[in-house]
Each structure stands twice: as structure tokens, then as C-alpha cells.
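Undergrad: only geometry, no sequence info:
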């Protein structure tokens, strides 16, 4: 594996930010996984796993075309948003998904769970591949094709959809992963329940059922 390329060209939360995500970078290095913060979009092609974590800036047409090419080459592309389309991150991601004709979308909402949470209804405990993970401040997803990865037992606001999906994968040559929150692997959440397992599985390119 050629490691993880963490995009830094669209206003993202960055893996080298000591306050927010330094634990994640340390975890990967301890496991022998290379992770680099990449300022030049074109250089992302050097990596097998590519992360867009809270992209506040729109993607250009040529960038969407590159993402499509990387998927066709078998790479894993990860998009992570935040609740209620904060800073238009969901809008920016949904535009890419639409242009690529990938049947996943991020809703403009928030998932809450008054019963199954980690001390706050906006910290819903969710299920991932037999593990329990907390997905703070997450939007729900529309999954018209592909596989659900992370499931909540809560509801969405304002539309009160029950048992929403908050993480999904679509396979098209490579794998495109969409997550309703970008903070499940931050310095606060990474050590909670089984979040390290989810983060590690996503970023190592591990085959996910």
C-alpha cells in the first residue's frame, strides 16, 4: 500500500493539525501506514487511499474527472461531511457524487439518538461491521445503490427518519466512501468505543464487507 493522501486543497480539517487530528496521524504511523497532508491536488494520485475531510471549497470539473480516474484505477476515495451542511461541505460533496453518477447523497440534517448515545443525543452510538462507534454531529445519507457501512438507531432532524444510514460505500472499480461526519476520528472521538477500528479499516484500504 502506498499510504494515505489527505487533501489540503479544499479547506479541509487537516491530519497534521495537532489540536484536531494528531492522534489519528500518530495511530497510522505506529501501524506503519504512511499518511501525508497533500497541498497539490494532482499529487493525490500517488496514494491508494485519498481523503477529503470537510471540503469547504468546491471541486473543479477537472478535479472531478481526476477522482473518476482514480476510482477506475482501484483507489479508495473518502468524503466526510458534517451535520446540516455546515460550510457547504455536503453541497460540495454531493455535487461530486452527482457528476460521477454515484447514487449516494448527504442530507441537510442531523442525526440524534436520545437513548443510544455517548452522553449527548448528538453523539449517537452506531453500528459498523459488528462494532460500536460514535458518530458525533452527523448527517444522514441517502443510499440508492452501494452498501451501508455505519447505521444509527436514532432519528433525523427535522424530518424524523428512523434508523438512518450515516456511512456508506459505493464500488466502481475502486471504492468511494461517504461519511455523514468528519469528527468521528478527531482527537476527542478516536479513543471512544470502537472508533479506532473504523478509522483504521477505512484508511488502510482494508476490504470492508
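TA: Cool, got the structure. Predicted model only: the values in this text are computed from it and were never measured.
Undergrad: going forward, measure contacts between C-alpha atoms and count neighbours the same way
TA: Fine.
Undergrad: What distance do you get for the residue positioned nearest the centre of the chain to residue 6?
TA: Among the residues of the chain, the one closest to the centroid is residue 80, at 3.1 Å (C-alpha atoms, centre = their mean). Applying C-alpha to C-alpha, to the nearest Å, the value for residue 80 to residue 6 is 12 Å.
Undergrad: Need the residues touching each of those two.
TA: 52-53 (C-alpha atoms under 8 Å, 6 or more residues apart in numbering).
Undergrad: Contacts for stretch 52-70 next, please.
TA: For stretch 52-70, the surrounding residues in contact (C-alpha under 8 Å, 6+ apart) are 6-7, 10-14, 41, 45, 77-82, 87-89, 92-93, 96, 99-100, 174, 182.
Undergrad: Next, check these against the helices and list the overlap.
TA: Applying DSSP state H to the contacts of stretch 52-70, the entries found in helices are 89, 92-93, 96, 99.
Undergrad: put this beside the first:
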């Protein structure tokens, strides 16, 4: 019998919830149709029985005790996916970095624009083909209102880059740390899988790859 993947969606830090029909009904339905389970989590103390933890736009910082819970979760070979946003809106970068800094990644307090590769001529609606991981059947993804990510140590690596342009500076839009057998992923935006973006480009496939691979 194939094990059903169990996804815990944290709401203990006032995140956007998977139960918000307006934003996430397509993703929620797709998860269930893929045979996985998704549940809201009122506390990170409840993550042990899940395979994947999602933290999507946390509006509260993380305590050191919570970072330890996440590390223990990773030690058991599991996965954490954190979605950020641009310009440190609602202090989102500060809150995420109170956790992600323990795992070699930082969400920058910037905004990434692309005049050449975007959706509908809006340079904040970034489109990129440079998806290095979780890219089965993925051609291009839409990453709206993204911040960039800094990699702090050798345990981490980029998984998404902005498209190449005239600038020599590489902009990392998604990164992953391998921690004690587990995977900690940080994405520069949390809205690539909402009901608007998930229907565009390869976002649907990429979202399921992140959660289920």
C-alpha cells in the first residue's frame, strides 16, 4: 500500500491558510486529488506526524524552541516549505529569518523586477524557466511579488533563479538547505500557488512537485 503524504499547513503564526477558499481552493483540491492529506496546524508542536510542513507568509516571528522543533522534524528526513513576499511587507522577512537563518538561508527585504520576462507586461510578475529542482514537467513558472534570497552556508543551494539579463548579478528566488537528511525550502514569494498564479505557466505542476516529491 502506498503511503499517503501528510501535509501540515501552519496557522500558528497567522499565515495565509489552505482553508481560505478564495486563495487556495485549487491547490487544496489538487492536493487531495493527488492522494495526499492536508491539515491546518495550530502549533508546531504537532508536526511530528506529518511529512511536509508549509509556512506561508508568517506574520509572527519564530521562537528558538520552534526552530528546534523544525530541526528535529528535518532530522527525521522530512520537508519544510516557507513562502515569503517582497519588501518586508508586514515584517515578513524578519519573521521568516527568525527561522530560516538557523538553516542557512535569508529572505532579503527587497523586490525583484524583470522588465523582459514577466506576465502581462508587469515587471513584478516575474516569469522564469530557470527552475533547477522540483522541475519535472515544468517549463516556466510565475513568481509574483518576490524577494530575493541569500545563501549563508554550504548546506544550501539555489533551486530557482531569475532569468538571465544584461546584469551579471544572479538573483536567487528559491533555495533549499539539506539538513540532517531533511529539506528546508525558502521561496521568495508565497503567492505562486494561489488561485491566480497556479493556473498560469507550469505553476500547478511545480506546486505539486514541491509538496509531493
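TA: Great, that's in hand. Computed from a predicted structure; not experimentally measured.
Undergrad: Got a TM-score for the two of them?
TA: The TM-score (TM-score structural alignment, normalised by the length of structure 1) is 0.90; 199 aligned residues with a C-alpha RMSD of 1.6 Å.
Undergrad: ok so, going back, how about the ones in helices among the contacts of stretch 52-70 of structure 1 in JSON lines, adding distance to residue 125 of structure 1 and neighbour count?
TA: Below are those laid out as JSON lines (distance: C-alpha to C-alpha, whole Å; neighbours: other C-alpha atoms under 10 Å):
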{"residue": "89", "distance to residue 125 of structure 1": "23", "neighbour count": "27"}
{"residue": "92", "distance to residue 125 of structure 1": "27", "neighbour count": "19"}
{"residue": "93", "distance to residue 125 of structure 1": "24", "neighbour count": "25"}
{"residue": "96", "distance to residue 125 of structure 1": "28", "neighbour count": "23"}
{"residue": "99", "distance to residue 125 of structure 1": "32", "neighbour count": "12"}
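Undergrad: Which pair of those residues spans the longest distance?
TA: Taking C-alpha to C-alpha, the two most distant members of those are 89 and 99; they sit 15.8 Å apart.
Undergrad: Strands along structure 2, start to end?
TA: 6-10, 37-41, 52-56, 79-83, 105-107, 118-119, 122-128, 141-144, 149-151, 156-161, 172-179, 182-187 (DSSP state E).
Undergrad: Tell me the mean distance between the fifth one and structure 1 once they are aligned.
TA: Compared with structure 1 after the fit, strand 105-107 of structure 2 shows a mean deviation of 1.1 Å (mean C-alpha distance after the TM-score superposition for structure 1).
Undergrad: I'd like to know which elements that strand is packed against.
TA: With contacts defined as 3 or more C-alpha pairs under 8 Å, 6 or more residues apart in numbering; DSSP states H and E, strand 105-107 of structure 2 has these neighbours: helix 92-100, strand 149-151.
Undergrad: And for the longest one?
TA: Identification of packing neighbours for strand 172-179 of structure 2 by 3+ C-alpha pairs under 8 Å, 6+ apart yields helix 64-75, strand 149-151, strand 156-161, strand 182-187.
Undergrad: now the angle from it to strand 182-187?
TA: Inter-element angle recorded for strand 172-179 of structure 2 and strand 182-187: 170 degrees (by axes from the mean of the first three to the mean of the last three C-alpha atoms, to 10 degrees).
Undergrad: okay, the angle between strand 172-179 of structure 2 and strand 122-128?
TA: 50 degrees.
Undergrad: Just want the angle from strand 172-179 of structure 2 to helix 64-75.
TA: Here strand 172-179 of structure 2 points in a direction 80 degrees away from that of helix 64-75 (the same axes, to 10 degrees).
Undergrad: Equivalent analysis for the last one, please.
TA: Orientation check (the same axes, to 10 degrees): strand 182-187 of structure 2 against helix 64-75 gives 120 degrees.
Undergrad: buried stuff in strand 182-187 of structure 2?
TA: 182-187 (16 or more other C-alpha atoms under 10 Å).
Undergrad: just checking, residue 146 of structure 1 touches residue 171?
TA: Yes: Residue 146 of structure 1 is in contact with residue 171 according to C-alpha atoms under 8 Å; the separation is 6.7 Å.
Undergrad: Turn the buried residues of strand 182-187 of structure 2 into TSV, including distance to residue 116 of structure 2.
TA: As requested, the buried residues of strand 182-187 of structure 2 are arranged in TSV below (distance: C-alpha to C-alpha, whole Å):
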residue	distance to residue 116 of structure 2
182	36
183	32
184	30
185	27
186	24
187	21
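Undergrad: Thanks again, I'm all set now.
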